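Asks: dropping the sequence and predicted coords here.
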Amino acid sequence: MGDFNSDIDNTLICLHGGRLAVIPTEAGLMLSADATNDLAVMALLSVYANAQQPVILIADQRDLLQFVSAPDLAVFDFIEELSPASATWFSGILGISEQLLDANRAAPIALVNDNFNNTLIKRFRKPLVVIPLDNAALNAKAGVVCSTHTSAIANGFSLYNFAPSSY
């Protein structure tokens, strides 16, 4: 296993440079990019034309309030009930690359639960966008490949829609 702090530092350098990084998440190894950088997002999306839905990673509820316009506060209770490696669809997203949003300005967002990604996103001060990675593309596009600092408990993110009337 690589050094935690070195992996964080190297990943930050890579992301600040607009490059892609392979990071460990609870949903498995993911190819990641700065979700606010159009060129980085374009590079990420070009890796897999028919990949699983990209997911935006944020560090905490405060970040959610920064990037989602007027969310129903009951969503925080909903998110608490989800298992790790889950993402929730939100509309009214602000400050994220348009390439990640549908016609309703919606995209799936996951709050990270692991120390590595929480530290990475808090130090980066921006959300990340991730897509699942297969080993064939591991070194093809990534500027850095982190060690496994997080145990994967799923193979990809489970996506959920929040229905405010149920809370």
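Replies: Nice, thanks for sending it over.

Asks: hey, let's count contacts and neighbours off CA atoms from now on
Replies: Noted.

Asks: tell me how far the ends of stretch 81-89 are from each other?
Replies: Terminal residues of stretch 81-89 are spaced 15 Å apart (Cα to Cα, to the nearest Å).

Asks: adding another structure so you can compare the two:
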Amino acid sequence: MLKEEINKAFEVLKQGGLILYPTDTVWGIGCDATNAEAVAKVYALKNREDSKSLIILLDTDNKLQSYVSEIPDVAYDLIEYSEKPLTIIYSGAKNLASNLINADGSIGIRIVKHNFCEQLIQRFRKPIVSTSANISGEVTPANFGEIRQEIIDGVDYVVDLEQMSSEKKQASTIMKLEPDGKFAFIRK
């Protein structure tokens, strides 16, 4: 079942499509983080201004240097010791779709700790976009049952895992981390 869902999601990502998938936090709308056309589809589906950047998921912190110019050493400790899912905004984003990178050159990245996501990213060999499965400005759905039909209909594939779970999940903590190690919490 898991392998089958990874294969289906992989094919959709490879073709520039959108997936709706479970993560270590809330359900996410995802696409290839290096494909600007796919990223544009996410903004359109969410009715979100493309000046508000999206975050990406990686399966391991070893891949950070492929997408960020300077990684402060403290980032690795923060990732390792964080009790709950943590998205870190880094300066100097690179090798990503240009419409994904914030105007100041930063990108939010979460090292995901979720079996499906980790295996999908390993198979895809690229980061994937993860943004809450809602229309911009609306409340973030805490589980699959709260996702609007408009979002479900707007993606190319809905991953058939964890849909029946009624567990209320929360979005990740977001922290901006400067190259000199200074940081600030954006969302706790």
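Replies: Alright, I've got the coordinates. Since this is a predicted model, take the numbers as computed values, not measurements.

Asks: and the residue nearest the centre of structure 1, what does it touch?
Replies: Nearest residue to the geometric centre of structure 1 (Cα atoms, centre = their mean): Leu57, 2.8 Å. Residues near Leu57 of structure 1 by Cα atoms under 8 Å, 6 or more residues apart in numbering: 109-112, 127-130.

Asks: secondary structure element for Pro20 of structure 2?
Replies: That one is not Pro; residue 20 of structure 2 is Leu. Leu20 of structure 2 is part of strand 19-21 when elements are defined by DSSP states H and E.

Asks: and if you look at Lys8 of structure 2?
Replies: helix 2-14.

Asks: so that helix corresponds to what in structure 1?
Replies: Mapped onto structure 1 using TM-score structural alignment, helix 2-14 of structure 2 spans residues 4-16.

Asks: the residue nearest to the centre of structure 1 in helix, strand or coil?
Replies: strand (DSSP: H, G, I helix; E, B strand; the rest coil).

Asks: re earlier: next, the buried residues of the match of helix 2-14 of structure 2.
Replies: 7-8, 10-15 (16 or more other Cα atoms under 10 Å).

Asks: same question, stretch 106-121 of structure 2
Replies: For stretch 106-121 of structure 2, by 16+ other Cα under 10 Å, it's 106-113, 116-121.

Asks: can you put those residues in a markdown table and add distance to Lys41 of structure 2 and secondary structure?
Replies: Below are these laid out as a markdown table (distance: Cα to Cα, whole Å; DSSP: H, G, I helix; E, B strand; the rest coil):
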| residue | distance to Lys41 of structure 2 | secondary structure |
| --- | --- | --- |
| Ser106 | 21 | coil |
| Ile107 | 18 | strand |
| Gly108 | 19 | strand |
| Ile109 | 20 | strand |
| Arg110 | 21 | strand |
| Ile111 | 24 | strand |
| Val112 | 23 | coil |
| Lys113 | 26 | coil |
| Phe116 | 23 | helix |
| Cys117 | 20 | helix |
| Glu118 | 23 | helix |
| Gln119 | 24 | helix |
| Leu120 | 20 | helix |
| Ile121 | 20 | helix |
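
Asks: fine, thanks again, bye for now.
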